[in-house]
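J.: sequence first, predicted coordinates after that:
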Amino acid sequence: MGLAEMVGTDLGSRTVAYEERDAILYALAVGAAHDDLPLVFERDLRVLPTFALPLGLWVADAAGAAGAFTPERSLHGSQTLQVHAPLPRRGSVEVRGRIAAAWDKGRAAILDVVAESEYFSATYSIFLPGQGGWGGDPGPRSAGAEVEGPERTAEVATDPGQATLYRLTGDRHLIHIDPEAAKAAGFPGPILHGLATLGVAARKVAALVGAQPWELTTLSARFSGPVTPGDRLALTTRGDAARCTFAAAVGGTAVLSAGEAAFG
């Protein structure tokens, strides 16, 4: 079955349960500090909205298991998140999955896999090198968001052990822990999860625009390059809490691009 025929595939549903400690572990894995008490102390715990992304990640695995792509020949190209309601401090969330779209980019294809729940909708866009060229819709053009306001910058340090910690939130792919697996995939060593980099950026963007990280309502970004745990992210943002754009680079090389976020 071709990619176009996979569109509309129902990936089923799962009830994803978690405790307060899981939400706290996630916050620590995306760089929350010991004194970020609303994120790391159960007394007044606020769950980061980006915690939804590991909760829904199983839909990408399910799409691969359904034959849509081979994980070893794919990349996580971009991510979007729409927040419908704050995640509870603990509980069970029913998440439904489906393959929403397949875009023909010529030399490559992009498959949009969607996770939906009463709390969030998330689209995991999977980049598939060498699988385009069937004459399908290339998809909407990205015009690039334009917002007014001063540009703000910050440097954010990642931790050398951050990928080891983040993988405990659910993504156990070997390239994030095993040096040999990372080298076989073309990297000099283990790399940080793209969703970890995005979670780090979302927290810092909130601070730069004067918002709280748990006030996030929408988020999107393209993964443009790998991050090695311990790298320092040069983050730039423009706009305000109602709507802002952002990007991140390491040593002048983009790692997150076309970022957009809103808080409210």
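T.: Happy to help now that I have it.
J.: every contact and neighbour count from this point should use C-alpha atoms.
T.: Fine.
J.: what's the burial count for residue 33?
T.: Around residue 33 sit 12 other residues, with neighbours defined as other C-alpha atoms under 10 Å.
J.: please compare the first structure with the one that follows:
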Amino acid sequence: MSLHEWAGRSLGTRTVSYDESDAILYALAIGASEEQLDLVFEDQLRVLPTFALTLAQWAPDALAVEGVFDHRSMHGSQTLEVHKSLPRSGEITLTARVGNIWDKGSAAICEVVIDSDYFTATWSIFCPGHGGFGGERGPSVAQPDAAAAKAAATPTITEVAFPTFATQAALYRLTGDRHHIHIDPAASAAIGQPKPILQGMCTLAAATLPLAQALGAHPADLRSLSGRFSGPVVPGQQLTIRVSDTGAFDAVYGETTVISGGAVSFS
């Protein structure tokens, strides 16, 4: 079956379970400190909303198992809408489907949408070689209107340190993403990266910690998050978050943007 024929197809329903140890391991993997007791201590635990993304990973993986994605496919962007707080432990029922398949000419973008009572998450997967089927191109990155931009008030931009640590990709693998490029130098070299790279989902989720700090919020009060994966991160690199008072943000390593077009909100 061609990729575009998957549009709108159900990927089924799955009930996933987790306990407090899983939620704490996740918090540590994305950079929570031992001082953030309500993220890492079971007696005070608040589950980070981005933990939901590890619970839903089975859905895009199911398409990979079906051969829909190949080694050239890349996770292009991610969104998360939080409906209510995750419980400290328990079971959650998730329903998944293929969303839009956008025709970008030489490539296609495949959306995988996961719904639950607690959140809605959308993976956008960039799939080279699957375009040209005559479908809609879909939305493109909005270009700012010069006159409107000049008339608008200049937002306040805050810069905040965004550290990663050397064992972060190895630790994050224990939350479910076991792809070899995040641990094996031979596998990362095969895709042109001399060192194993940090999982994009880890980078995006980890960004919510300095983002919350910059915006005077608690990371467990996240309500929405989105971002495009624009460049690789090597564990241990020290990144910088640039965030406006509207919640628009990006993440950079030196002159290289690694997350672009980001948007975040907290309650």
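T.: Looks like it came in fine. Treat the numbers as computed from the prediction; the structure is a model and nothing was measured.
J.: TM-score for this pair?
T.: Once the chains are overlaid, their TM-score stands at 0.95 when taken by TM-score structural alignment, normalised by the length of structure 1; 260 aligned residues with a C-alpha RMSD of 1.4 Å.
J.: onto which residues of structure 2 does the helix ranked longest in structure 1 map?
T.: When secondary structure is assigned using DSSP state H, the longest helix within structure 1 turns out to be helix 194-208. Mapped onto structure 2 using TM-score structural alignment, helix 194-208 of structure 1 covers residues 200-214.
J.: tell me the average deviation of that stretch from structure 1 after fitting.
T.: For stretch 200-214 of structure 2, the mean distance from the matching residues in structure 1 following superposition reads 0.8 Å, by mean C-alpha distance after the TM-score superposition for structure 1.
J.: so where do the strands sit in the stretch 51-200 of structure 2?
T.: Using DSSP state E, counting those that start in this stretch, the strands of the stretch 51-200 of structure 2 run over 74-82, 90-103, 107-115, 119-128, 157-163.
J.: report the angle between the third one and strand 119-128.
T.: What that stands for is strand 107-115 of structure 2. Angle, strand 107-115 of structure 2 to strand 119-128, by axes from the mean of the first three to the mean of the last three C-alpha atoms, to 10 degrees: 160 degrees.
J.: cool, and the first one?
T.: For strand 74-82 of structure 2 and strand 119-128, the angle between their directions (the same axes, to 10 degrees) works out to 170 degrees.
J.: got the buried residues for strand 74-82 of structure 2?
T.: With burial defined by 16 or more other C-alpha atoms under 10 Å, the residues of strand 74-82 of structure 2 counted as buried are 75-82.
J.: let's verify residue 262 of structure 2: helix, strand, or coil?
T.: Residue 262 of structure 2 falls in the strand class when you classify it by DSSP: H, G, I helix; E, B strand; the rest coil.
J.: and it, how many neighbours?
T.: Residue neighbour count, defined by other C-alpha under 10 Å, stands at 22 for residue 262 of structure 2.
J.: equivalent analysis for the one 5 residues further on, please.
T.: Residues lying near residue 267 of structure 2 (other C-alpha under 10 Å) number 10.
J.: contacts only, for it.
T.: Each residue near residue 267 of structure 2 by C-alpha atoms under 8 Å, 6 or more residues apart in numbering is listed here: 217, 221-223.
J.: buried set for the match of helix 194-208 of structure 1?
T.: For stretch 200-214 of structure 2, a neighbour-count test (16+ other C-alpha under 10 Å) marks 200-212, 214 as buried.
J.: so the residue nearest to residue 93 of structure 2 when sequence neighbours are not counted, which state does it fall into?
T.: The shortest distance from residue 93 of structure 2 to any residue that is not its chain neighbour, by C-alpha to C-alpha, 6 or more residues apart in numbering, is 4.2 Å, and that residue is residue 15. Going by three-state DSSP, the secondary structure assigned to residue 15 of structure 2 is strand.
J.: if we can go back for a sec, taking the contacts of residue 267 of structure 2, please make a PyMOL selection of just the buried ones.
T.: For selection in PyMOL, the members of the contacts of residue 267 of structure 2 meeting the burial criterion (16+ other C-alpha under 10 Å) are listed in this command:
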select buried, resi 217+221+222+223
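J.: let's see which of the contacts of residue 267 of structure 2 end up in strands.
T.: Those of the contacts of residue 267 of structure 2 mapping onto strands are 222-223, per DSSP state E.
J.: can I get the contacts of residue 267 of structure 2 in CSV with distance to residue 248 of structure 2?
T.: Compiled in CSV, those are given as follows (distance: C-alpha to C-alpha, whole Å):
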residue, distance to residue 248 of structure 2
217, 15
221, 17
222, 14
223, 14
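J.: looking at the contacts of residue 267 of structure 2, spot the one nearest residue 49 of structure 2.
T.: Each of the contacts of residue 267 of structure 2 was checked against residue 49 of structure 2 using C-alpha to C-alpha; the closest is residue 222, at 6.5 Å.
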